[in-house]
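S.K.: Below: sequence and its predicted model.
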Amino acid sequence: MNSILVGVCGWGDHDDLYPPGTSSKDKLPIYTGYFPIVELDSTYHAIASSERMEQWVQATPDSFQFVVKSYRELTGHGRKQGAPIRSWKDNVLEMRASLLPMKKAGKLAAVLFQFPPWYDCTAAHVKYIRKVREAFRDFPVAIEFRNRTWFDSSYRDKTLHFLEQEQLIHVVCDEPQAGIGSVPIVPKVTNTDLSIVRFHGRNVEGWNNTGRPDWRDVRYAYRYSDEELNEWIVHIKQLQQNANQVILLFNNNSQGDAVDSANKMICKLGLDYLDLSPRQLEIL
């Protein structure tokens, strides 16, 4: 498997990948003709059944990989209105059962636990992350922080050491520097098996909730310039030296820019994926 995998977050919303009128069920097989990995983010809103996960396993090439986003109640985001009321243990058991088909198929790159902007660096939150690590001890677990306190000068090294001790994968972020609810670029490896980078864009104005009704739609509206992507080449090479594999995921898709950014990065890194699905139609 290539030591650097590049993909985007979700496969349903990238209209420039699909012929007009493509049904939802046909999008993933087409997606796998362009990228070797995807972030499965619908699992943040609802835990997918193991049957559904098995369908996605069967719809992808043998080498294809998924980064699966953890259910929102397991990362402190609370219960979605209308969602069933379940205990923490029940959510863990259901999430674990959901992940098994991908794990058994060798297609589960990591389970992504993305904590909210208010999830600051406290002893209670450290204890909770240890609880998550124990509950998913036999899964590759990636941790993404969105509160700057984890990387303040007095906590940065301690945070990285904690992740390393627990064999957790530190998710490196490229995102707007927009106050306490954002984190700086910290290109460090805490688990030698894998490093993950998520590119959220640099839309400073749209990052924080300003009361706009379309805030979530514009938050990730950003197209990376060539110069901004070039800045990352050194970081990626550094991560590659310390991890067996590096995964780059582009989430800057509020206005459909993620595929463009991902393809540019593939070109800049000189990557050539030989085990993609055959393309039925050359669109890009």
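M.R.: Noted; the coordinates are in hand. Numbering: from 1, shown residues only.
S.K.: use CA for all of it now, contacts and neighbours both
M.R.: OK.
S.K.: Helices of the stretch 101-250 of the chain, start to end?
M.R.: Taking DSSP state H, counting those that start in this stretch, the helices of the stretch 101-250 of the chain run over residues 123-135, 156-165, 204-207, 215-218, 226-242.
S.K.: Below is structure B, check it against A:
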Amino acid sequence: MGAIEVGTASWTDRTLLASGWYPASADSPEKRLAYYAKQFPVVEVDSTYYGPPAEQTTKLWAERTPSNFTFNIKAFSLLTGHPTKVSAIYKDLRPETDKKNIYPDDLPPQAYEEVWSRFLSALTPLAEAGKLGALLFQFPPWFGIRKSNKEYLLEVAARCTPLRPVFELRNASWFEGANRNETLDFLRNHKLPFVCVDMPQGHKSSVPPIVEATADIAVVRFHGHSDKWTSKDIHEKFGYRYSPAELEAWAPQLKTLADKTDKTQVFLNNCYEDYAQRNASALIELLAD
């Protein structure tokens, strides 16, 4: 069985800081990251979706964690075709526009290329320290199955080489009927890692929890099952605590998945108070049995 790493999608959420999960002695960003890294071997950095990281920041992350710790990085929103705040773009690359949000086509091609270059370059300290895991490319709900989108997945993989992108598809058309096997076969044929998601069902953005490996690494993300999934309040959306029974049902599935990969990464993204951290710790215990 391949290794299974379990972590969470945040270590700095304000509700987590207020929850009491961190000891009083962890009273600075440096100490909190150090404490987190003693509990879990991996973390997913989601803040990089909202704004690209500075190289100095990733250098500090590398310096403040043990040698065997891993950071997965969520791709900047502009690189996955999501609406992106103009204020989140590098200052010298911001277009002159009255729009609050822009898309890739709103940038000149040269500026778009520069965003890619700077985003990947900022991860160099983590890569050089051996602490950079996968790059999460989570695509928007309107990114459905079609030839041009498959080609973009290949383009992302090429742009990221030698770094490893993993792909979270949030449009159900990829998995409807015969499309499911077509999608998984496409990913396997090109050695593109698939991200399985556990999330509320019955919504436009819902995709089924397909536990499959398509490359030598697999990623599973737990979004919870909040009945307020469509809320604009991120804590209402992700404020869900998995029950022991739910986690127990997942443990054998994760072990089976790990049998098919060199490494399986599992992230609890139910980031409200200490829900994710408590659930991640419980899952680690279940996987150890």
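M.R.: Structure received. In this text the structure is predicted, and so the values were computed from the model without any measurement.
S.K.: So which residues of the stretch 1-150 of structure 2 form strands?
M.R.: Taking DSSP state E, counting those that start in this stretch as the criterion, the stretch 1-150 of structure 2 carries its strands at 3-8, 42-45, 70-74, 84-85, 101-102, 132-138.
S.K.: For the third one, give me the average deviation versus structure 1.
M.R.: Superposing on structure 1 places strand 70-74 of structure 2 at an average distance of 0.6 Å from its equivalents, by mean CA distance after the TM-score superposition for structure 1.
S.K.: Which position in structure 2 pairs with residue 256 of structure 1?
M.R.: If you follow residue 256 of structure 1 across to structure 2 using TM-score structural alignment, you land on residue 274.
S.K.: what's the answer for residue 71 of structure 1, then?
M.R.: Looks like residue 71 of structure 1 aligns to residue 76 there (TM-score structural alignment).
S.K.: what about the strands in the stretch 151-284 of structure 1?
M.R.: Going by DSSP E, counting those that start in this stretch, the stretch 151-284 of structure 1 shows strands at 169-174, 195-199, 246-250.
S.K.: Reformat those into JSON lines and put distance to residue 147 of structure 1 and mean neighbour count next to each item.
M.R.: JSON lines is the format used below for these (distance: least, CA to CA, whole Å; neighbours: other CA atoms under 10 Å):
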{"stretch": "strand 169-174", "distance to residue 147 of structure 1": "12", "mean neighbour count": "24"}
{"stretch": "strand 195-199", "distance to residue 147 of structure 1": "15", "mean neighbour count": "25"}
{"stretch": "strand 246-250", "distance to residue 147 of structure 1": "20", "mean neighbour count": "25"}
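S.K.: Relative to residue 136 of structure 1, which of those strands is closest?
M.R.: Nearest of the strands of the stretch 151-284 of structure 1 to residue 136 of structure 1, taken as CA to CA: strand 169-174 at 12.8 Å.
S.K.: packing partners for that closest one?
M.R.: Judged by 3 or more CA pairs under 8 Å, 6 or more residues apart in numbering; DSSP states H and E, the packing partners of strand 169-174 of structure 1 are strand 141-144, helix 156-165, strand 195-199.
S.K.: make it 7 Å
M.R.: Strand 169-174 of structure 1 is packed against strand 141-144, strand 195-199, with contacts defined by 3 or more CA pairs under 7 Å, 6 or more residues apart in numbering; DSSP states H and E.
S.K.: With distance to residue 153 of structure 1 added, can I get those strands in JSON lines?
M.R.: As requested, these are exported to JSON lines (distance: least, CA to CA, whole Å):
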{"stretch": "strand 141-144", "distance to residue 153 of structure 1": "18"}
{"stretch": "strand 195-199", "distance to residue 153 of structure 1": "21"}
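S.K.: Which of the ones you listed sits closest to residue 264 of structure 1?
M.R.: Nearest to residue 264 of structure 1 among these is strand 195-199; the distance by CA to CA comes to 13.1 Å.
S.K.: how close does the equivalent of residue 153 of structure 1 over in structure 2 sit to residue 144 of structure 2?
M.R.: Matched by TM-score structural alignment, residue 153 of structure 1 corresponds to residue 177 in structure 2. Distance of residue 177 of structure 2 to residue 144 of structure 2, given as CA to CA, to the nearest Å: 14 Å.
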